[in-house]
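Participant: Show me how the following folds:
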Amino acid sequence: MIPPKELRVSKDRRTLTVTFPDHAPVELPAEFLRVLSPSAEVQGHSPEQRVTVPGKRMVSIFKIEPVGNYAVRITFDDGHDTGIFTWSYLHTLSHEKQERWTSYLDELEGKGLSRD
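Facilitator: Presented below is the predicted three-dimensional model:
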C-alpha cells in the first residue's frame, strides 16, 4: 500500500485529515479512529471478541508517531495508544467511513450504550 501523501491533525486535535495520492482528503474524527482502533483491546483476537467502545465523543488525538514505513501509532488523550494504523487500514477507513460509522452507531444503540 502506498503511504498517504499527508496526515494532518486539526488545531482542536479532534480530526485527522488523510490524503492518499489520487484521492481527495478525508477527515476522520478522533472519536471514529478511537472506537475503530485496530488494537487487540478493541478488535479482540477474533470477530466475536470485538468490543463496542462507548463514551468517546470528546476524545482527541494527543500525538501521532510513525511506525516504520507502513503505519502510524495514534495516542489519544484518554491514554489509548496500542493501535497501529497501517496505511492499508487508514485507506479502508477513509473509503468505508460512512458505513463503518453507521454500523458503530447501530451497535451502540443495540447495546444501550452512548457516545457520551
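Participant: From here on, just use CA atoms for contacts and neighbour counts.
Facilitator: Fine.
Participant: So what touches the longest helix along the chain?
Facilitator: Longest helix in the chain, counting residues (DSSP state H): helix 97-110. Counting by Cα atoms under 8 Å, 6 or more residues apart in numbering, helix 97-110 makes contact with Leu28, Phe32, Thr52, Pro54, Leu93, Ser114, Arg115, all of which sit outside it.
Participant: The last one is in contact with Val35, isn't it?
Facilitator: Right, Arg115. No: contact criterion Cα atoms under 8 Å: Arg115 and Val35 do not qualify, at 9.9 Å.
Participant: higher neighbour count, those two?
Facilitator: Legend: neighbour count by other Cα atoms under 10 Å for Arg115 and Val35, higher for Val35 (22 against 14).
Participant: how about this one, so we can line them up?
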Amino acid sequence: MSDEQFASDAFGTKHWPVEVRLKKEEKRLEVDFDNGQTFSYPAEFLRVHSPSAEVQGHGPGQKQTVSARRHVGIMSLEAIGHYALRIVFDDLHDSGIYSWKLLYELGEDQDRLWAEYLAELGAKGLSRDPRGRR
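Facilitator: Now for the predicted structure:
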C-alpha cells in the first residue's frame, strides 16, 4: 500500500490540498485541492462549524448553536500532521481540528450549511452580531 493510499484510507481523504491561503484582512481561508476545486471559507462559517467538542458536543444531538461571531477572524493556522489544520480564531477558540476531508465537505456544502445555520439562529432568536452591535 502506498503512503497516499494509506493516508486516504486512514483519514477518509480523497482530495488533498495543494495550496492554503489565509487572508486575514478578508477574514477568509482559501484552499485549493488536487482535483481543481477551490473553496473560500469565511472565518465566521468555519468558527460556527468547528469540529470541536465545544461546538459539536460529545454525542448525537449535542451540537451547540454558536452565535455572535459575525466579526470573528483567524489569527493563525497550524498544520496537524499531513491530515488537518488547527485554526486559531481571534475569539481564542482553537480546539477544532479541521481535517482535509472535513474542509472539502464544508466547501461542497457551504451554501446549504450556511442557510441552515441562519435559519437555526432565527428559530432560536439568536444573532450573528455580538450584543450591542445589532
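Participant: care to give me the TM-score?
Facilitator: Between these two chains, after superposing, the TM-score reads 0.96 (TM-score structural alignment, normalised by the length of structure 1); 116 aligned residues with a Cα RMSD of 1.0 Å.
Participant: Out of the contacts of helix 97-110 of structure 1, name the ones that lie in helices.
Facilitator: Using DSSP H, the members of these that fall in helices are Phe32, Leu93.
Participant: was I right about Arg21 of structure 2 contacting Lys27?
Facilitator: No: counting by Cα under 8 Å, Arg21 of structure 2 sits too far from Lys27 to count as a contact (11.0 Å).
Participant: The two - which one has more neighbours?
Facilitator: More crowded of Arg21 of structure 2 and Lys27, by other Cα under 10 Å: Lys27, with 17 against 12.
Participant: what do we get in structure 1 for Ser67 of structure 2?
Facilitator: Mapped onto structure 1 by TM-score structural alignment, Ser67 of structure 2 lines up with Pro54.
Participant: count of neighbours near its match?
Facilitator: So Pro54 of structure 1, with other Cα under 10 Å, has 18 neighbours.
Participant: Quick one: residues contacting it.
Facilitator: Counting by Cα under 8 Å, 6+ apart, Pro54 of structure 1 touches Val35, Leu108, Leu113, Ser114, Arg115, Asp116.
Participant: Would you check how far apart the last one and Met58 of structure 1 are?
Facilitator: Per Cα to Cα, to the nearest Å, Asp116 of structure 1 is found 8 Å from Met58 of structure 1.
Participant: Compare the two (neighbour count), which wins?
Facilitator: Met58 (12 against 8).
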